[in-house]
Every structure is written in C-alpha cells, then in structure tokens.
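> sequence and computational prediction follow.
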Amino acid sequence: MSGGPGGLTVDGEALSRGRLESLVRDVTGELRGTGAGPGRGVALLDTHPLSLIITVLAAERLGAPLLPGAPEWRTPAVTRAVVATVHPSGSGRPAVTAAAPGPQPPFPDETRAVFWTSGSTGEPKAVALDGGALDYQAGATRARLELEPGDRLLVPIPLNHAYGFSVLQMWARYGLDLHVQSRPGLGPVVMALKATPFASLDGVPSLYGALLLAARRDPELRAALAGPKVRGCGGDLLPHRLAEDFLSAVGGPLHDGYGLTEAGPNVALTGPSHWRPGTVGPPLDGTRLRLDEQTGEVLVHGPGLMAGYLDDPDATARAVTGGWLRTGDLGRLSPDGYLTVLGRLKSAIVVHGVTYPPKLVEDALYDCEGVAEAVAVGIPSGDPRGDSVAAFVLVDPSATAPTEDTLLAAVRGSLPEPLRPASIRLMDALPRTASGKADRRALRELASEAPAGVSGG
C-alpha cells in the first residue's frame, strides 16, 4: 500500500501539504532548468533536513541521481555528470545553482542516489543505488517495522546518511507522519517525546544511553519512551547491558538493526514481531544471509544491494561475488535465521590462530560499574602468540570512576586468558569517525604509541 508523503514537522514546526508542494514544485522547475534528469546528477550541499526533503522529492520527480553526501562529491571518485548543486539560502528554501559543464559522462540511467561509505576501514567509496533498491528498502523496512499510514516517526538522526534516507523514503511512499529533529542535544528529543505520542523513534546507542539516564529521574519521560511500538537502534553495536537496562527501566525493548551502505542499507531489523534479545533480527523479507564457512563473515543477497561502487569495477568485484555482498562483519546465525553481529572482521583479535570479536571484551567491560562505553582493539605483539588486547573506557560521569586495576580484576574471571586486556585507558572522550562510531584505527595507533598499563584521560 502506497499513499505518498504524510505530514511533515521539522524541529517542532509543521509544514502544510500546500507549502511543501509549492516548494517542491519550484525546486523541481529550477533543477529541470539546469538539465537535471536521468543520468544528470544533483549534489546536495545543504544538510538542513527541510532542504534535503525538498530536494529529494524534486530529484525523484525528475529521475535525477541525488548525491546527499556532498561535499564528498567533489572528490575524484565522482567521474559522472553533476549538473546542479543545492546550497543553503537565507530564504528558508534550497538555492539551486547550475554546475559548470564538464566532460564527464552521465550516470547510469537507473542510478537514483549516491552515498559515501564512512571510510572507517579505508578510503571512502561512492555507492550507487538504483530506484529498485530504494523501492525495495522502503517497502521491506516499513513491513518489518509494522508502520501504518498516519503513524508518527521521530527521527533525531541525519537524513543525508543511508539509514536516515531510508526512513525518508518510507515517509515519501507510505503516508507516515515524519517529525525530524535536527537541533543538537538531548533536550529537544525529550521535549518532543513528552509532547507527542510516536509510533517509532530512531537513534544510536549513545542516544538511548542518555535517554535511559534521563528517564530514571523523570517518570514522564519513562512513560513516553514506553509508548512507541518501535525504538529503532543502529549505527553501532548495541551493548547488551544497555539493552537489558533499558528494557528493565522502560518496559519496552530497543529494536536493534543491522545494515550497511552497500546493502541499501537495511539488512536485518527487529520489528515488533521479530524481537529477540542479543540479535538484530532476521533478514528483511526478500533478503538472504549466510556466513563464510572459513571466516564467519556475514554475506548478503537481495534486491536492496548497491548497483556497485561508482566507476570502480575492481572494488565492486571484490565486494560482490555471485550476487553475494561481503559485508566485512563477523556474525552468528541462529537455526531459524536470527542474526547476531559480532563486529568488523578487520577489527577481530587473533590470538594463537583463533579469531575473537572485540565485542566479547567490550561486553565484559560494560558490565563493570562506572563504564559508559568500552572499545577493545588488537595490537600486534611481535611474537607467535598473536595480538595483545588494549581497551579504552569512557567513564560514566554519574557513577564512581573505576580504575584500571579494578577493571582488570573485574574482567579476569569472565574472559578467557587470551582476551584479558594488557592495558586499559580511562578516557574523557573517544576519537570518532564522521558517522559517530568509535574510531578503532585511531585507538589502535594510540595504544601502539603508549606503554602498556597506562591509564588516563
């Protein structure tokens, strides 16, 4: 069932259907004047959610490829025709500028969106998605989350990243009411939750951690968090202690999910009827999963996969073999198809030839008093044993601060000897990638530079 866009509210201000249609019609005309259309792309330089929404709807009417990850589109990875850019303006609507014509050939006609990978494991790559993949993602995700026309969605995450964009695609097709929150901080999210009942809330683990702390002191917020039928969580591994504490305090679970840009992005989601603790649910209907028998890497097959890395056939061939996408993630599948994600394959800790996911160390640390976030990395030890383990802990300011010695003693009994950290550093802040994940590469470099046993902020 498809009914077009529902209501739209941005940072607490509702936009009428008539006003939205007027803005989209104007921008569509301006983009058409630049030559935007199939094969001729539009780069979005304005990250304000209203500008993005207007530009998305306009580009879809023209069949033009949209590059929401700008300004990355300026990199040499884009070798196709970008004929228009969309900039912020003081008028409250996007400003369209024709791009200088160049010799680049058009995008493939079926290309509808180009996103960039986070670059956390190497150079960012341009991922091309076609219209069929976007349609599939919108339909399969809405079905898994059991959302119906008129349901209100609270989205305090960027819409120009692949997951936020998929939520926007659902809104554009299925008559959902979209409430976008782009103002920084926890306060606006709390105010929105208290003011309006929502069917769905989306966030990263750190947002839910902050909401949990606030809800313990605020019964009204606790009741508001119990209301949505979906509390979608993604963007990073969900710590098991946060999931358990949230369920205990709020009375409703966090619905963990898994995906990656190359998969369109959603692969597996725990909707209201598919929640199981410790898993990200089964794959979306129409998507298949299997594990590499040798490495345990998660492989994905389905209609949501990318068309390929833009003008990089070698990288595409390495990523997709026989229709199966190599995700680079370690996982475990239950007999009935529920997936547990254990972390990045490149982040695995290898000791005596055995591969361990860092999540085992991180979960043990999360169980310790005073730990708000934990990250473990493997460091080459220079001997046949393999990696040594270094851990970094973000201290919970509301709890008694632990010491390295107390943490080492606490995890000694719960971890096998090869995974016991050689060092733990207490941190006031962790280095982050552009998507907000802990930057494991930077932490590995930091651990390699510091003598073992150092702890500090």
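Happy to help now that I have it.
> C-alpha from now on. contacts and neighbour counts both.
Will do.
> tell me how far the residue nearest the centre of the chain lies from residue 259.
Against the mean C-alpha coordinate of the chain, by Cα atoms, centre = their mean, the closest residue is residue 235 at 3.3 Å. Using Cα to Cα, to the nearest Å, one gets 8 Å for the distance from residue 235 to residue 259.
> one step back: just checking, the residue nearest to the centre of the chain touches residue 433?
No - Residue 235 lies out of contact with residue 433 (Cα atoms under 8 Å); the separation is 11.4 Å.
> want to compare, so here's the second one:
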Amino acid sequence: MQLSVATILQDSAARHPDRTAIVEDGVRISYRTLWHEVLGFAAELQDRGIGPGDRVAVLLPNTADFPRAYYAVAAVGATVVPVHALLVADEIAYVLRHSSCRALVSGGPLYPVAESAAAAVGIEVIGVSTGREPLARPAPRGADDTAVILYTSGTTGRPKGALLTHLNLVMNSAVCAQDLLGLTPDDVVLGCLPLFHSFGQSCAMNSALRAGATLVLAPRFTGPGVLELLIAEGVTVFMGVPTMYHALVEAAVHDPRRPAALRIAVSGGAALPGALLERFETTFDTVILEGYGLTETSPAATFNHRDRRRPGTVGHPVWGVEAGIADADTDRRIVLVEDGEVGEVVLRGHNIFAGYLDDPEATAAALVDGWFRTGDLGTRDADGFLTIVDRKKDLIIRGGFNVYPREVEEVLARHPAIAQVSVIGLPDEARGEEICAAVVLRPGVAPTPEEIVAWSRERLGRHKYPRVVRMLTELPLGPSGKILKRELQEVCA
C-alpha cells in the first residue's frame, strides 16, 4: 500500500487552497502557497541528488521553514530526521552520523551550530529555498517505509533513533484531528510546542494541516506572549505541557483579558497536577483534556474525550490502539495484571514505531509479544480509564517502601505558597533513598523548608512525605517544557 506523510498537506491544499495554513509573526500563508513552496524546495533537494531512501536532518526553529522542509523531504521520498534545537554541535554530529544523513537543512539562529556539526560529519547544510520549478508530484512511498527518525532524549545514555513509518504518522494525525479534537478548517491551533518534538510535530502541526485548520507558530514560549497570541489570533485549540499551563495562569494574574475563542486545551508530555488543571480551567473558562503518548507511539496513545473525561487520568486508548497493564517485573514476556493493580503500561496498534535504528537489542527489549513496553507505571480502573503513576526509573524506594513522586507532587501542588514542584529521590545510607521536594514559590510568600515538611507530614503517609525541601528560583526544563529530573537530582544533591 502506498502512503506518504506529504499527502497530509497535499490533500488539504487541494481541498482548501485559499484558507490560511500557517501564521508566523502576523504573516499568513495559504495552503496553496505553502504546498507550492514545499514542492519548490523538494525540487531543490532532488536536484542535489536526494531521493527515496535518503535521510535528511532538519534543524529549524518554530517558523514556516520547518513545515516547508519537513514536507519537502517527505515529498522527494526521503526520511526526515528532526534535530533537537538545544543540542550542541558534537551532539548534533552524533545524530547526523548515526542516522547517515545526506544533508542538514537549517537556517536562522541555528545555522552556525548546524554548519559546525555538518562540517564535522562531512555533509552540506542547505537553506530552505522555494524559487525552483515545483516538483510535479510527491514521490510514492510504502505505508511501512520510514518517514521520520525521532531521537529520544538520551536520559539513559546515547539517544536512540525511533523509526516512525508513514502509516504511523498519517494515522496519528487523522486520529488526533478527527476523533480526539474534532478539528475543522475553522479551527486555529497554536503551535508553541517545539516542532522537532513528537507532540508539536504530530499532534499540532500534522493534525492541524490534516484538518485544513490554521496553525499559528510561536518560535518562543512566554506566558504573556502566548496569552497575547491566544487573544489576537482567535486560537480555538491550545496544546501544551504542564509548565506552559503554569506560565499562562501566572500571566493571567497580571492581564485581565481572556481568549474568547478557546474551546479546548490539550495537556501531554508530563503529569498535570490537579490543582493546576482546576486553576487553568477556572481562569480560562475551558476544559483541559489530558492525553498520553511517547515518541515511539507517534505519539498519541490514550486520551480523554469531552464526553468521556476523568481529570487525573489519561483517558482511554485512541482509535485502533490497545492498552494494557503488565507485570513490571517480567521483562521477557507480557503478563497482564488485573484492573486496579499497578504495573507497566503496554501498548499495541497502528501507532507503534518500527524499532530503534541499528539497535536490535533495544528494539527487542521494547517490543515484546507484539506489545510496546513504555517504561511507565500505571493502573486501569473498572471503567477503562488509564492513570499514569510514574516512570519506572523515577520510582523512589525509601526504607523498602515504594513512593511514587507524582502522588507526592499532587499533594504539594496544593500548598498555597508553592507555584511549581518536582519530587525526586536522593541517595541515603540509612534508607536507600530519601524523598526530596524541589519547589518554586509564588511571589510574596516565604515559608521555610521546615514549614513545608510539617505541612506535608499532615497530608501524606509517614513513608511518603519529603524530609528534604530545596527552594529553587526555577526548575530545569527541556525544550518541550518537561522537568529534567536527572539535572534536578544534581542540583538538589
């Protein structure tokens, strides 16, 4: 079966040529123009000898050049390798070398580091140009061909390249656009998530363009700046990670205006504290639908729907996907456990990646008995709602008792003086690990660490409450807004 990610944009350009596809810094680009520019850049790539089976890296900020490059690479039949925008030259060179890229597409403020990395590997850097005679049509690709190689964050060693097929990504964009969000050409989606990341790339960019909606790009996220965009552009759908929701709520404290068109908000990437969900929904008079997924799941795997919603959970599996809870201590085969028990979340369906590039051992460990082992601990209730308890690797074992950081964070997030909190385990000779809460305080309040410990002790079991509290001015964040717990442990040690 033939299928290409390029058809996501091609189809919408045919159906809605005059509608606005992209808004960047106030400039509006129609579907007709964007597709014409994509095919023009595809012709440039083809003239440079790039075609089916080749791999092309893309290192670009959240500008219109990203979709131009992304769909142009797909249109010539090559594989897109999006590059993390915060990597240094040596780290970029590793990705280029490991993926055997033929070229690197870059521009703007990222061009110098791209040039340095490409020189180290001996490949060329190509700027996005659209002036050539457009390619007549996209190159045909098979549904199981690799469309994109997304590199994991590398928190447990060197990043691994997850192989996502055209079927993975086309299906995920369709499911997100139609089943989960009900997107129409009248919707305006805010794209402030990094487009090199699976959440921003698949759920925001691909889904919006699949539906013929408008994608508003925000190259840099700030609470006040994005609040302004929500209002000025009439955004109807906002997608973000918890730290973005926190920033928007704080921005709204100083700005009485509210986005009138916002009909839905989507949270993913990390657990959203219940207190923050309630505060955002009250402030912006809308609902947050929480979902769950990973790079290896294209990424949408489970989701809350308006008519089937349970805050604090990540909902039910998306259409065509099955979720289960497996015995977390059994690695070589999948043994499903009963509803209500804690185990490892496992998934199977059209969204599961094809494996890790040139890493059969890691692939075999992740794909077992037809299931993908996520590395996340979770439970499923009698109604089928899935709750993520924590990452297996983040589990704290204090004095022989299992402590899930998310449970402690949920309680601490309701402290009136705490704006943000992350809980980690620190090495302890007597108990193996001790519970540490890293907190960012709200302006104008100054409780002592001892006062926070005492408050926690009244609300958490004796084995759960933090004995160590570290006051920070900010939490270390990755480019997608996730809290970097490994860095946090170094800061708090």
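Yep, that arrived. Remember, it's a predicted structure, so these values are computed and weren't measured experimentally.
> just to revisit the earlier point, helix, strand, or coil at the residue nearest to the centre of the first structure?
Secondary structure of residue 235 of the first structure, reduced to three states by DSSP: H, G, I helix; E, B strand; the rest coil: coil.
> do residue 202 of the first structure as well
Going by three-state DSSP: residue 202 of the first structure is strand.
> all helices of the first structure, in order?
17-34, 49-62, 131-145, 162-174, 187-195, 205-217, 219-226, 240-250, 313-319, 359-366, 404-412, 440-449 (DSSP state H).
> the shortest one against the second structure, how far on average?
Superposing on the second structure and averaging over aligned pairs (mean Cα distance after the TM-score superposition for the first structure), helix 313-319 of the first structure comes out at 0.7 Å.
> likewise the second one?
Its match in the second structure and helix 49-62 of the first structure itself, once the structures are fitted together, sit a mean 1.3 Å apart by mean Cα distance after the TM-score superposition for the first structure.
> list the contacts of that helix.
10, 20, 23-25, 27-28, 31-32, 36-38, 42, 44, 46, 65-66, 68, 86, 88, 93-94, 112, 158-160, 168, 172, 180, 182 (Cα atoms under 8 Å, 6 or more residues apart in numbering).
> likewise for stretch 245-263 of the first structure?
So stretch 245-263 of the first structure is contacted by 115-117, 127, 162, 212, 215-216, 222-223, 225-226, 230-235, 238, 243, 265-272, 275, 279-281, 300, 304-306, 308, 325, 327, 341 (Cα under 8 Å, 6+ apart).
> what's the span of it, first residue to last?
Using Cα to Cα, the span of stretch 245-263 of the first structure from its first residue to its last is 31 Å.
> then stretch 217-231 of the second structure?
Where stretch 217-231 of the second structure begins and where it ends lie 14 Å apart, using Cα to Cα.
> now for residue 279 of the second structure: what does it line up with in the first structure?
Mapped onto the first structure by TM-score structural alignment, residue 279 of the second structure lines up with residue 245.
> so what's the residue nearest to the centre of the first structure up against?
Taking Cα under 8 Å, 6+ apart as the test, what residue 235 of the first structure contacts is 204-205, 258, 435, 437.
> looking at those, which is nearest residue 107 of the first structure?
residue 435 (26.3 Å; Cα to Cα).
> how near is the closest one to residue 162 of the first structure?
Residue 435 of the first structure is 11 Å from residue 162 of the first structure, by Cα to Cα.
> excluding residues flanking it in the chain, which one is nearest residue 320 of the first structure?
Among residues not flanking residue 320 of the first structure along the chain, residue 326 sits closest, at 6.2 Å (Cα to Cα, 6 or more residues apart in numbering).
> meant to ask about residue 423 of the second structure, not that
Nearest non-adjacent residue to residue 423 of the second structure (Cα to Cα, 6+ apart): residue 437, at 4.5 Å.
> doesn't residue 421 make contact with the one you found?
Yes - if you go by Cα under 8 Å, residue 437 of the second structure and residue 421 touch, sitting 6.7 Å apart.
> what's the neighbour count on the aligned partner of residue 379 of the second structure in the first structure?
Using TM-score structural alignment as the criterion, residue 379 of the second structure maps onto residue 332 of the first structure. If you count neighbours by other Cα atoms under 10 Å, residue 332 of the first structure ends up with 17.
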